[in-house]
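Novice: Have a look; sequence and predicted model below, questions after that.
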Amino acid sequence: MGRASTSETTCGVGVASTAATAIGEAVSELKAALSGDFQHIIAFFSADYDAAGLATALGEAFPRVAVSGCSTAGGIGPDGLMESGVLLIAFPHDGFRIHTGVIEDVGAFGVERASEIVRGLKAQVGLNSDSPIAERVFGVMLVDGLSNAEEPLLAAVHWACGDMQLIGGSAGDGLSFDGTSLIHEGRLLDRAAILMMIESDFPFRIFKTSNFEPTDIKLVVTAADTETRTVHELNAEPAAREYAAAIGLMLDDLGPFSFASYPLVVKVGGDYYCRSIRNMN
């Protein structure tokens, strides 16, 4: 029998993680580690778990608590970096009001529906389109990582949200890229996104950190399939060969570790943002 690691913030948000591989054991440890009057739990879990079974078990363990979450490629828990396991972030009733919406079929209709979903959530918060919300409301969005729709979806949500700060990311499945999972209130979602608007009575600040330093090497995409996000050419040369030359490796040496060690970044508004390479075709 393992043990769940846990921590609690001064505003009552609980955090717990477990490395137990069996769903029943993992959920039992998490339930024992979290105590409080919670209203919503965000779950991040390894793709090794059966997502539907985990969603059911979490719903039974926390029967009066809404649960949203997604599969990941690792995480950061109370004890540090996690390669697998389950991580829960639990929001209490006191000091928070959480409103959620699901954007279905993000590849085809999600972008069109995103603004509608945001307007509905803002109405629940009690805001009109001109109301400043950045100081008391922030958004969290989880997206199917294989939908190839994150950028247009994020742009639509950001435009509709106004000055609300937004964080989140893409669901992962380790480095398999076979199938990611999102769960929401007992449902298993496919090609969807979960958007949460979180009202907070406590002050908050959104920040980002980067563990890379930009170099003087510039790569320009000169041929690509934007629908599948496949880059064919960099600097008018075959993409993989040009990338390998830029980082000083042979073409056959490219793989997940070289992609992670030498990420591509794009400069937007004075800041650098990582653009990960999924794989080499």
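Specialist: The structure has been received and is ready for your questions.
Novice: make it CA atoms for all contacts and neighbour counts henceforth
Specialist: OK.
Novice: how about the strands of the stretch 51-200 of the chain, start to end?
Specialist: Ranges of strands in the stretch 51-200 of the chain, per DSSP state E, counting those that start in this stretch, are 66-72, 75-77, 80-82, 86-92, 96-103, 137-143, 165-170, 182-184, 187-189, 193-200.
Novice: here comes the other one, which I'd like you to weigh against the first:
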Amino acid sequence: LEQALPAAQRQRFFGSSTSGEIVPRGYQLETVAAISFDRSHFSGVARKIEGLASFRFHQARELVLSMQRELRRKVPGANSGNTFALLLIDGLSQAEEYVAAALGNELGSIHLVGGSSGDNWQLQRSPVLCEGAYHDDSAVVLLVHTSLDF
């Protein structure tokens, strides 16, 4: 993806590597899973978290409050009833549960979904994609408002 897309387009993409995907035919390796959000129904803000081993609860609070402020500037009606959070996190960081718990605690009633990156069980590198490049020992958090029911 880093080579395939111009830099301006990469800025709008977030993702992670995987160890396999569940597809209509079952579990498969070396495929691509993607999700997109239609601008007419979704608006969001994203942040990268680096250095997951040193991420602390007070940082989660600052991060979530900052994201909520930015989202409310974009969409004044954003609240826990029409907003969700998406977390993509380095699966080799050994910080997944802690980071998810810290963010979940600060998000309150905003639903948190997501997953861990993988590397086809090689256990060497499982980066996340953010800001046009891949990052190790990192996570990407998106706070997404929608006009659709969920």
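Specialist: Sure thing, it's come through. In this text, all values refer to a predicted model and were calculated from it rather than measured experimentally.
Novice: hang on, the earlier thing: what's the closest of the strands of the stretch 51-200 of structure 1 to Gly53 of structure 1?
Specialist: Nearest to Gly53 of structure 1, of all those, is strand 187-189, at 9.5 Å by Cα to Cα.
Novice: in structure 2, what residues pair with that closest one?
Specialist: Counting by TM-score structural alignment, strand 187-189 of structure 1 pairs with residues 133-135 of structure 2.
Novice: Please identify the buried residues of the matching stretch?
Specialist: Neighbour-count burial for stretch 133-135 of structure 2, counted by 16 or more other Cα atoms under 10 Å, picks out 133-135.
Novice: do stretch 26-45 of structure 2 as well
Specialist: Within stretch 26-45 of structure 2, the residues that count as buried by 16+ other Cα under 10 Å are 42-45.
Novice: Grab the most central residue of structure 1 for me.
Specialist: Nearest to the mean C-alpha position of structure 1, by Cα atoms, centre = their mean, lies Gly169 at 2.6 Å.
Novice: Quick check: chain neighbours aside, which residue is closest to that residue?
Specialist: Counting by Cα to Cα, 6 or more residues apart in numbering, Gly169 of structure 1 lies nearest to Leu142, which is 5.4 Å off, once chain neighbours are set aside.
Novice: give me every residue that touches the equivalent of the one you found over in structure 2.
Specialist: Using TM-score structural alignment, the equivalent of Leu142 of structure 1 in structure 2 is Leu88. By Cα atoms under 8 Å, 6 or more residues apart in numbering, the contact list for Leu88 of structure 2 reads 15-16, 114-117, 128, 139-141.
Novice: try Glu62 of structure 2
Specialist: No contacts exist for Glu62 of structure 2 under Cα under 8 Å, 6+ apart.
Novice: Can you find the partner of it in structure 1?
Specialist: Match for Glu62 of structure 2 (TM-score structural alignment): Glu116.
Novice: do you know how far its match is from Met164 of structure 1?
Specialist: Using Cα to Cα, to the nearest Å, Glu116 of structure 1 is found at 16 Å from Met164 of structure 1.
Novice: Equivalent analysis for Leu154 of structure 1, please.
Specialist: Separation of Leu154 of structure 1 from Met164 of structure 1 (Cα to Cα): 13 Å.
Novice: and what of Ala155 of structure 1?
Specialist: For Ala155 of structure 1 relative to Met164 of structure 1 (Cα to Cα), the value is 13 Å.
Novice: do Ala134 of structure 1 as well
Specialist: Separation of Ala134 of structure 1 from Met164 of structure 1 (Cα to Cα) stands at 5 Å.
Novice: Also Gly110 of structure 1?
Specialist: Separation of Gly110 of structure 1 from Met164 of structure 1 (Cα to Cα): 20 Å.
Novice: So those two - more neighbours on which side?
Specialist: Shown here are Gly110 of structure 1 and Met164; by other Cα atoms under 10 Å, Gly110 has more neighbours (22 against 17).
Novice: residue contacts, the more buried one?
Specialist: Counting by Cα under 8 Å, 6+ apart, Gly110 of structure 1 has contacts 103-104, 153, 192.
Novice: quick one: it from Ala193 of structure 1, how far?
Specialist: Distance from Gly110 of structure 1 to Ala193 of structure 1, counting by Cα to Cα: 8 Å.
Novice: Need the overlap of contacts for these two.
Specialist: The contact lists of Gly110 of structure 1 and Ala193 share 103-104, where a contact means Cα under 8 Å, 6+ apart.
Novice: corresponding residues in structure 2 for the one helix or strand Lys267 of structure 1 maps to?
Specialist: Using DSSP states H and E, the element containing Lys267 of structure 1 is strand 264-268. Counting by TM-score structural alignment, strand 264-268 of structure 1 lines up with no residues of structure 2.
Novice: which of the residues in that strand are buried?
Specialist: 264-265.
Novice: which other helices and strands contact it?
Specialist: strand 271-275 (3 or more Cα pairs under 8 Å, 6 or more residues apart in numbering; DSSP states H and E).
Novice: from the chain's centre, how far out does the strand it packs on sit?
Specialist: Computed by Cα atoms, centre = their mean, to the nearest Å, the chain-centroid distance of strand 271-275 of structure 1 equals 16 Å.
Novice: Redo the buried residues of stretch 26-45 of structure 2 as TSV? Include distance to Lys74 of structure 2.
Specialist: Shown next, in TSV, are the buried residues of stretch 26-45 of structure 2 (distance: Cα to Cα, whole Å):
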residue	distance to Lys74 of structure 2
Phe42	11
Ser43	8
Gly44	8
Val45	9
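Novice: Average offset of the lengthiest helix in structure 1 relative to structure 2?
Specialist: Secondary structure of structure 1 per DSSP state H: the longest helix is helix 111-125. Helix 111-125 of structure 1 differs from its equivalent in structure 2 by a mean of 1.7 Å after superposition (mean Cα distance after the TM-score superposition for structure 1).
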